[in-house]
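[1] Can you look at this prediction? I've put the sequence above it.
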Amino acid sequence: MTQSVQAQDLFNLKSITQPVVAGDRIFFVENGVDQASNGYRSVVRGVSGGEAWTAGSVGEQNTQPAVAGQHLYFAAKVGQAKPQLFTTSLNGGEALAVTVLMPEQAVSTVLASGDQQTIFFKTTETTEQPKFLNAEDFPQTRHVSRLINKADGHGWLPHQVTYRVWRYRPETDQLREVLSQGTDFDLTSTSADGRWLTVIQDVQPDDDRDFTRHAYCLDTATREWTDLTSGLKGQVADATISADGRRALIVGNDGSHGLHTVANVYLANRETGELVNQTASLDADPVPEFAADFTQNPSGKLAQWLDGQRFVFTAAFHGRSQLYVGDGGQVRLLSDQPREIVDFAVIDDDAVVLAVSAQDRPSLLVRHTLSEGNEHILVNPNATYEDTHEYAHPQHFTFEATDGQDLEGWYLPAQTTAKKTPVLLYVHGGPHANYGETFFYEFQVHASRGYGVVFFNPRGSTSYGQAYQDAVIGHYGEHDYRDVMSGLDVALAKFSELDADRQYIAGGSYGGFMTTWAVGHTARFAAAVAQRSVTNWISLFGTSDIGFYFNPDELAGDLFDEGGVSEYWQRSPLAYAQNVTTPIRLLHGEWDMRCPISQSEEFFTAVKRHGVDADMIRYPQSFHGVSRDGLPSLRVQRLDDMTAWFDAHPSVQK
């Protein structure tokens, strides 16, 4: 007898990311969650000829596989020590620490040159702690002097820190420092011979109001820098140098629509400075923002070279991933299946390996042939689980908003024999993200507990082009609110098993904004659960790690502009708290730096003062991403907290 997905299955399901190719072997990271330690685990595995094996498993987290010669290199975190560089045979076996003399430096990105003669890796060195210990008899103070002084998911940013790039030559066991600086950067690629590196960093790292990020090429022989994207005024997300070091693939935006500008793929010439947009006519986003909760440790690689001329990249389009090949200024669609391409790597000039996910298939590693478009599965990390479990299967549908705008949504039916089921409207965060064809563990659990889940991409979502994304700017709570409500109405009419007397709403971050906004504007829901919400734009401006620049960009005006306070207040769910009658539970992480917990506290105080059936649950040691990468025990607890609230409110209060 098959079972549905239970909350405890968080500890059984696995995902695949970070594939790399070495001849006939493919290495990848297999991610899972360990219940005993209440932590996340990842191992490096290999597959060849249908056989898979564990190649790198030293500590709790083993990531960033790279191959040089006959050895695998990877970063591993063992116990409380900082991640270090390890190496082992390609067939697995005992692993040795390469950076045993560098315990004060944390290893992150690991890259191998195309000739497999050199390993590059990045380290971060600081003695400052991102979060103070909770029980210190003689605590220290923290000095804050910059606008950007904290980052959600990390904590407080250090004042004294050194970021380095190291070059390691396995043949001679030589380790040499290539780059050292006090400002952060992303190390993204190396040329075949290891001479050229691509680095992404802020153009004005000392200016906390300038968010321009460029891609640079570093000549490791001369230490000379070349700005590959001097013509762009926006943000670069990825850069990949060609094998000969002459050109680079750039994924980034020109900043023409502020911080929410849709990206393109560019071709940069290191020698001439030419920068040519390769995707100007493409109505898809090569920097995907899928709203989901399952995948861990994606590589972040967005475009890669196939050969000296052609390249491949992925892009999000209408809630799914597309695979493209580019050649001489032309791009051609290769794959348009209903799924997310989480990660990928080039096998040869006619094949790539894809780590993919679908709403009813958590994770697969597949080989895709470009010329024929055929695929075969290399690894299914959940094959044994799927022998005894059945996922809820989505139903996709389109509909028109009240003003005629075409919209898209999905329905995940409850796994029950009941003739009528409650309906849960779930709103994604962002707002510049998109629901789509990828596995959502939480939605599967809600369906297994008897709730039909409906979810939509309202205006403001990504993967539908710039105009669609722009529609929410300065208009929060307008079309976006009507879009999700129209979708709910359509779902109720389309799927007869959904019970109109048992409607619920939930969402996190921007979805929490929409949940608290909705209950201030309608009484149709039997209950609501608002998570890590934005409820007061005025207070968020100065307390969020991004508030001082996110708010003006999204609300189309600064708090201190004439009329700014009034505009921010009118866009705040807190302004309508006196209208709320819907029972509401607020969930929030105590370490949240993106939407600080005070946002929920303010709303809770307001509605509770008016006699609303409301409560609030505080999740300790939890950042904004508690539902995606928070403490596993609290992720499971959070789902139980939601179900308990909905079950306790079986119908709309009359």
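    Received it, and whenever you're ready, just let me know what you need.
[2] When you work out contacts or count neighbours from here on, use the C-alpha atoms and nothing else.
    Noted.
[3] Identify the residue spatially nearest to L302, adjacent ones excluded.
    F313 (5.8 Å; Cα to Cα, 6 or more residues apart in numbering).
[4] Tell me how many other residues crowd the one you found.
    Using other Cα atoms under 10 Å, F313 is surrounded by 23 other residues.
[5] Packing partners of the one helix or strand it maps to?
    Remark: F313 resides in strand 311-317, with elements defined by DSSP states H and E. Here strand 311-317 touches strand 303-305, strand 320-327, going by 3 or more Cα pairs under 8 Å, 6 or more residues apart in numbering; DSSP states H and E.
[6] Pick the most buried one from the ones you listed.
    Neighbour counts (mean count of other Cα atoms under 10 Å) averaged over each of the helices and strands packed on strand 311-317 peak at strand 303-305, with a mean of 24.
[7] List of residues touching that one?
    238-240, 242, 249-251, 311-314, 345-346 (Cα atoms under 8 Å, 6 or more residues apart in numbering).
[8] any idea which of the residues you listed is closest to S113?
    For those, the closest approach to S113 (Cα to Cα) belongs to S242, at 11.2 Å.
[9] Skip the chain neighbours and tell me the closest residue to that closest one.
    Spatial nearest neighbour of S242, chain neighbours left out: A248 (5.6 Å); criterion: Cα to Cα, 6+ apart.
[10] The one you found is in contact with D227, isn't it?
    No. With contact defined as Cα atoms under 8 Å, A248 does not reach D227; the gap is 11.2 Å.
[11] Just want to know which of the two has more residues nearby.
    Just comparing A248 and D227: by other Cα under 10 Å the higher neighbour count belongs to A248, 29 against 18.
[12] Pretty sure that one sits in a helix.
    No. A248: not assigned to a helix; according to DSSP: H, G, I helix; E, B strand; the rest coil it is strand.
[13] And here is the other one:
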Amino acid sequence: MNNKRGVVDTDIFRLYHISEVTIDDSGKHVAFSVRRAVEQIDGYQTQIYVYDVESEELAPWTSSEYPSHSPQWSPDGRYLGFLSKRDENVQQFFVLPRCGGEARVLSDAAYDVASYQWSPDGKSVVLCAKVSQPVAGQQPSTESARVIDTIQYKFNGKGFTYNQQHHLLLLDVRTAEITPLTAGDADDTDPAWSPDGEWIAFVSRRHENRQFDLASDLFVVSPQKGIVRQLTRTQGAVKSPTWSPDGSWIAYVGTERIDSMPNHRHIHRVATSEGDPELLSPAFDRTTVSGSRLVWSAEGEKIWALFEDEGRVALLYSSINDGTIGGDRNTPSQITSFDISRSGLIAGVQSSPTRPPELYIGADSPSFEQVTHFHDDWCDEVQFSDMEAFVGESKDGTSVPCWMMLPQPFHEQERYPGVLKIHGGPYAQFGYGFNHELQLLCASGYAVFFANPRGSSGYSEEWARALGRNRGITDYEDLMGCTDAAIEQFEFVDSTRLIVTGGSYGGYMTSWAVGHTDRFCAACSEAAPNNLYSMSGSSDLAGSNHRLVYGFSAQEDPEFYMERSPISYTQSMTTPLLIIHSENDLRVSIEQGEQLFVALKLQRKEVKFVRFPGENHGLPRNGTPSHRLDRFHHILSWFADHLPIEGA
């Protein structure tokens, strides 16, 4: 008899999010960050843990009193560097001796440090820091007027960014003296030292039209002479530069277009002397994970990265010699952080639909051994639902990858209400990672099904770019094909009791769906772009998002933007609709939720509007824990009120 319980909302306090894995040069110590929601403080704690490969011991190296993250070992392994906000409430660079003792701050409170890297000799650290700070404690009523002359002046989760550039600074570890390396009105980020310590690679957007496109470039600066050289030619976006072991090449993650989106992120390399960038493994039509690090093999013949691959996130390598791709593409899991030692030991954070993330080590991902056990007790208590793949058929005959998760508890003879869950993006993917919210829906008695419709990442670039001007049409037909297949292939799904829900782009498709069909009994549209015309001027991505998808701006064809806006179809909406929005959302402004709510209310439609003060676009994953629980309550109550579950 299975006595395990189902997942509940407060299980967010049982989840540990592991990231930022780094191995020291000896290959014997693995440091990583662990973040968790804490009910008592209604907030989060982030600590750095270290796993000793030889003794198999695991210990926290920083206190939970202050958030600490971004661990990096010094080249000689004597110190662990990290970032933390402490007395000044400004993020600074600290070092912690391996032999024991207190952490010391080495950076200056005048700089808010975003990232850093040790020099090869360990005597210096390059800091990427915000060099202009808002005045602490100043009230909005006493601030000077904001004078803005760039379209990219704010960012979700950060606020106003137009006057807060990031630049590179050189920190002398012995004296704590700081010397500026770069300046100007463009951000300089992603610093990476050359093996000989003579150059620092970095990413910047210094070209004239940078506010109107997606381009960034790779530069190098000499820390001794201050000379700056540009290595790429403003032909795509650049991220995560990493030097080859011999210092002759720099690999980076990049795209090949600047005037349209979405674009796959591929591994490139460029010679540090001169020459055009090279695209590695051009035949491999998958995208790297956004923000994936690159790691060269010790001999310089392979470059490792994380790739999205049909719902998986796989650790794969690109061969320098012939462009072949190697690694494990079969394990149904997602790896979210990794590092590789000089001896070839891999440490990675891996999860699956029924296994929350843990740290694993091994020679490759198929031979991974779990070395942390943060979730073992929780897993012993809870019954998780696995994912079963199935295929839907869109209106034009295209096969659509889909998955089904069973309600818990499940009885074959019973029929269950179904929830169509739509992911955000649309350039994103559902897949084989652990997802608390999907598990919560299953434990609440729902059969949960979802798809990666055209426009999703994780497949070919043609699949990702298939929507274009047909966003809202082709993807809608794919999602309805998924719904039809779920009903046809799984007899326990009750076609008379269906729900649709999603956030961001998933909220857009939810709003769009209820304006084009009445097959759903209830819906929840969250952080949804409901009026694309007004969003084209209010979003933090206003200068690029829809303009680069459609090929023209809202001002050039306002009728088209309104034709693709759910707000234009409110007269056809009959499904009871819950609208959820965060009041500090700069990606999709709250006016998007307000417009849809007012339009439906004026028509006497059944609608409820839930607003979360102080939250931004990242509420579902990073919001205040009490707000996240409140969000779950509103969603599940709305579904239950309009779709009673037997026995509830």
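    Structure received. Quick caveat, the model's predicted, so the values are computed rather than measured.
[14] The first structure: which residue goes with T179 of the second structure?
    Residue pairing (TM-score structural alignment): T179 of the second structure is matched to E177 of the first structure.
[15] repeat for L83 of the second structure
    Taking TM-score structural alignment, L83 of the second structure has A75 as its aligned residue in the first structure.
[16] how near is the aligned partner of the residue nearest to L302 of the first structure in the second structure to V253 of the second structure?
    Aligning on TM-score structural alignment places F313 of the first structure opposite A305 in the second structure. A305 of the second structure sits 9 Å away from V253 of the second structure, going by Cα to Cα, to the nearest Å.
[17] which residues do those two both contact?
    Common neighbours of A305 of the second structure and V253 (criterion: Cα under 8 Å, 6+ apart): T288, L294.
[18] For the stretch 401-550 of the first structure, which segments count as strands?
    With strands called from DSSP state E, counting those that start in this stretch, the stretch 401-550 of the first structure shows them at 406-412, 421-427, 452-456, 498-508, 527-531.
[19] To T398 of the first structure, which of those strands lies closest?
    strand 406-412 (4.5 Å).
[20] compared with the second structure, how much does that closest one deviate?
    Comparison of strand 406-412 of the first structure with the second structure after fitting gives an average deviation of 1.4 Å (mean Cα distance after the TM-score superposition for the first structure).
[21] now what about that strand, what contacts it?
    Contact with strand 406-412 of the first structure is made by 318, 392-401, 443-444, 447, 452-458, 483, 487, 491, as judged by Cα under 8 Å, 6+ apart.
[22] what's the answer for stretch 186-199 of the second structure, then?
    By Cα under 8 Å, 6+ apart, the surrounding residues in contact with stretch 186-199 of the second structure are 115-121, 126-128, 165-168, 182, 200-206, 220-224, 239-243, 245-247.
[23] if you set the cut-off to 6 Å instead, what comes out?
    Residues outside stretch 186-199 of the second structure that contact it (Cα atoms under 6 Å, 6 or more residues apart in numbering): 120, 165-167, 200-204, 206, 221-222, 243, 247.
[24] Please identify the one among those residues that lies nearest to E369 of the second structure.
    Using Cα to Cα, W243 comes nearest to E369 of the second structure of the contacts of stretch 186-199 of the second structure, at 29.4 Å.
[25] Roughly how far does the counterpart of the closest one in the first structure sit from V78 of the first structure?
    When the first structure is aligned by TM-score structural alignment, the residue opposite W243 of the second structure is I241. As judged by Cα to Cα, I241 of the first structure and V78 of the first structure stand 32 Å apart.
[26] Between the two, tell me which one has more neighbours.
    Neighbour count, other Cα under 10 Å: between I241 of the first structure and V78, I241 has more, with 26 against 15.
[27] Hmm, the more buried one is touching Y266, no?
    No. Here I241 of the first structure does not reach Y266: they are 12.0 Å apart, not a contact under Cα atoms under 6 Å.
[28] now the strands for the stretch 101-250 of the first structure?
    Along the stretch 101-250 of the first structure, counting by DSSP E, counting those that start in this stretch, strands occupy 105-112, 119-125, 150-151, 155-156, 162-169, 174-181, 186-190, 196-202, 213-219, 225-227, 236-241, 247-252.
[29] Many thanks, have a good one.
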